[in-house]
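Novice: For reference, the sequence and a predicted model appear below.
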Amino acid sequence: MKKILMKNERETTELGYKLGSLIDFPAIVCLSGDLGAGKTTFVQGFSKGLGVSENITSPTFTIVNEYNGRLKLYHFDVYRISSSDEMYDIGFDEYISSDAVCIIEWAEMIEDLLQGIEKLWIEIKYAEGSTFKRELLMRPEGEKYEKLVEELFKE
């Protein structure tokens, strides 16, 4: 697990951009954490790193937005789903087995659907005693994600 302290929104965006720039394979990135902590901000940077030129907004009501960059990007926000079964109704299994990058906000709500699948978990939360700083915890699950995190933090 890798823990990073980010001082502001710009650093969150930059880290997302760097990760998006490094991804060159179909991937699953799971975001969890506090409400308002910066998940969508991270996705905005991440998408730019993937070469997406469109403005990124959270698909809170549509559940998934699709974007084109170097790789196709499916951006999920599952905050409003009431059960994992709803994800099957939209064809979630087809999305995550495609040749695209899937980034999922509030992924902890569908953790049961992600069991046994290699992925990168990223938790973003408020740093203790601060309303500006954020802690970001990265937990790679699978060799390609371990290598990705290593590459992300090479100096």
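Specialist: Nice, thanks for sending it over.
Novice: contacts and neighbour counts: CA atoms only from here.
Specialist: Fine.
Novice: Which elements pack onto the lengthiest helix in the chain?
Specialist: Taking DSSP state H as the assignment, the helix of the chain that covers the most residues is helix 9-22. Packing contacts for helix 9-22, counted by 3 or more Cα pairs under 8 Å, 6 or more residues apart in numbering; DSSP states H and E, involve helix 39-49, helix 143-152.
Novice: Try it again at 10 Å.
Specialist: strand 2-6, helix 39-49, strand 134-141, helix 143-152 (3 or more Cα pairs under 10 Å, 6 or more residues apart in numbering; DSSP states H and E).
Novice: To residue 93, which of these lies closest?
Specialist: Residue 93 lies closest to strand 134-141 among the helices and strands packed on helix 9-22, at 18.3 Å (Cα to Cα).
Novice: Count the residues that sit near the spatially closest residue to residue 27 that is not a sequence neighbour.
Specialist: In space, and not counting its chain neighbours, residue 27 is closest to residue 101: 4.6 Å by Cα to Cα, 6 or more residues apart in numbering. For residue 101, the count of nearby residues is 25 (other Cα atoms under 10 Å).
Novice: wait, isn't residue 42 in contact with residue 10?
Specialist: Yes. Taking Cα atoms under 10 Å as the definition, residue 42 is a contact partner of residue 10 at 9.4 Å.
Novice: Give me the common contacts of those two.
Specialist: Common contacts of residue 42 and residue 10 (Cα atoms under 10 Å, 6 or more residues apart in numbering): residue 16.
Novice: For these two, indicate the residue with more neighbours.
Specialist: Using other Cα under 10 Å as the criterion, residue 42 and residue 10 rank with residue 42 on top: 23 against 13.
Novice: this is the comparison structure:
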Amino acid sequence: MTAMQEYTTHSREETVALGHSFAKTLPAGALITFTGGLGAGKTAFCQGLAEGLGCTDPVSSPTFAIVNYYRGPRPLAHFDLYRIHTENDLAAAGFYDYLDMGAVVACEWSENCADLLEQEHPIHIDIQRIDETTRRITIE
């Protein structure tokens, strides 16, 4: 297991750029679980992830869709687990299918399924809002 890394970003652009560079370190089928409040920057980080993986689809929050899938040489499945609480719900949303096909899977509201997700050995990313533009991002 790698050691915890902590970053501070000072703009949305810096958060996107951190996601972009972090994407380069990810193996196929990596699972990323996000924690952090509304407006913390999870979707901005995912935008950078998608760009770093070579996806060209525009990134948006998957709040109403449950999952947004971004095509590319290294695809990204971006989940919002706000309304997902059981393994059946995860399976029905295609969660395990995306992991099995080698997509990088990023999950917002991961705390709703923390025990299930932990079985997949995720990379945890916590984004805390310090002020209007500053974010503390912890990766472990």
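Specialist: That came through fine. None of the values given here were measured: they were computed from a predicted structure.
Novice: TM-score them against each other, please.
Specialist: Superposed pair, TM-score by TM-score structural alignment, normalised by the length of structure 2: 0.88. Supporting alignment: 136 aligned residues with a Cα RMSD of 1.6 Å.
Novice: Structure 2: matching residues for the longest helix of structure 1?
Specialist: The aligned range for helix 9-22 of structure 1 in structure 2 is 12-25, by TM-score structural alignment.
Novice: Put together JSON lines for the helices and strands packed on helix 9-22 of structure 1, with distance to residue 87 of structure 1 on each row.
Specialist: Formatted as JSON lines, these follow (distance: least, Cα to Cα, whole Å):
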{"stretch": "strand 2-6", "distance to residue 87 of structure 1": "29"}
{"stretch": "helix 39-49", "distance to residue 87 of structure 1": "20"}
{"stretch": "strand 134-141", "distance to residue 87 of structure 1": "22"}
{"stretch": "helix 143-152", "distance to residue 87 of structure 1": "24"}
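Novice: who's in contact with the closest residue to residue 138 of structure 1 other than its chain neighbours?
Specialist: By the measure of Cα to Cα, 6+ apart, the closest residue to residue 138 of structure 1 outside its immediate chain neighbours is residue 122, 4.6 Å from it. For residue 122 of structure 1, the contacting residues are 1-3, 29-33, 39, 104-105, 107, 136-140, by Cα under 10 Å, 6+ apart.
Novice: Out of the residues you listed, which end up buried?
Specialist: 29-33, 39, 104-105, 107, 136-140 (16 or more other Cα atoms under 10 Å).
Novice: Which two of those have the greatest separation?
Specialist: Of all the pairs that those form, the one spanning the most space (Cα to Cα) is 39 and 140, at 17.2 Å.
Novice: would you say residue 122 of structure 1 is within a helix?
Specialist: No. Counting by DSSP: H, G, I helix; E, B strand; the rest coil, residue 122 of structure 1 is not part of a helix but strand.
Novice: what about it, distance to residue 17 of structure 1?
Specialist: Remark: distance between residue 122 of structure 1 and residue 17 of structure 1 (Cα to Cα, to the nearest Å) = 14 Å.
Novice: and if you look at residue 44 of structure 1?
Specialist: 8 Å.
Novice: Then residue 64 of structure 1?
Specialist: Applying Cα to Cα, the value for residue 64 of structure 1 to residue 17 of structure 1 is 20 Å.
Novice: do residue 47 of structure 1 as well
Specialist: For residue 47 of structure 1, the distance to residue 17 of structure 1 - Cα to Cα - is 7 Å.
Novice: of those two, who's got more company?
Specialist: Per other Cα under 10 Å, whichever of residue 47 of structure 1 and residue 17 has more neighbours is residue 47, with 32 against 21.
Novice: show me what contacts the aligned residue in structure 2 for the more buried one?
Specialist: Counting by TM-score structural alignment, residue 47 of structure 1 lines up with residue 50 in structure 2. Counting by Cα under 10 Å, 6+ apart, residue 50 of structure 2 touches 16, 19-20, 23, 44, 56-59, 69-72, 74-78, 104.
Novice: same thing but at 6 Å, please
Specialist: For residue 50 of structure 2, the contact set (Cα atoms under 6 Å, 6 or more residues apart in numbering) is empty.
Novice: Excluding residues flanking it in the chain, which one is nearest residue 1 of structure 1?
Specialist: Nearest non-adjacent residue to residue 1 of structure 1, counting by Cα to Cα, 6+ apart: residue 139, 4.7 Å away.
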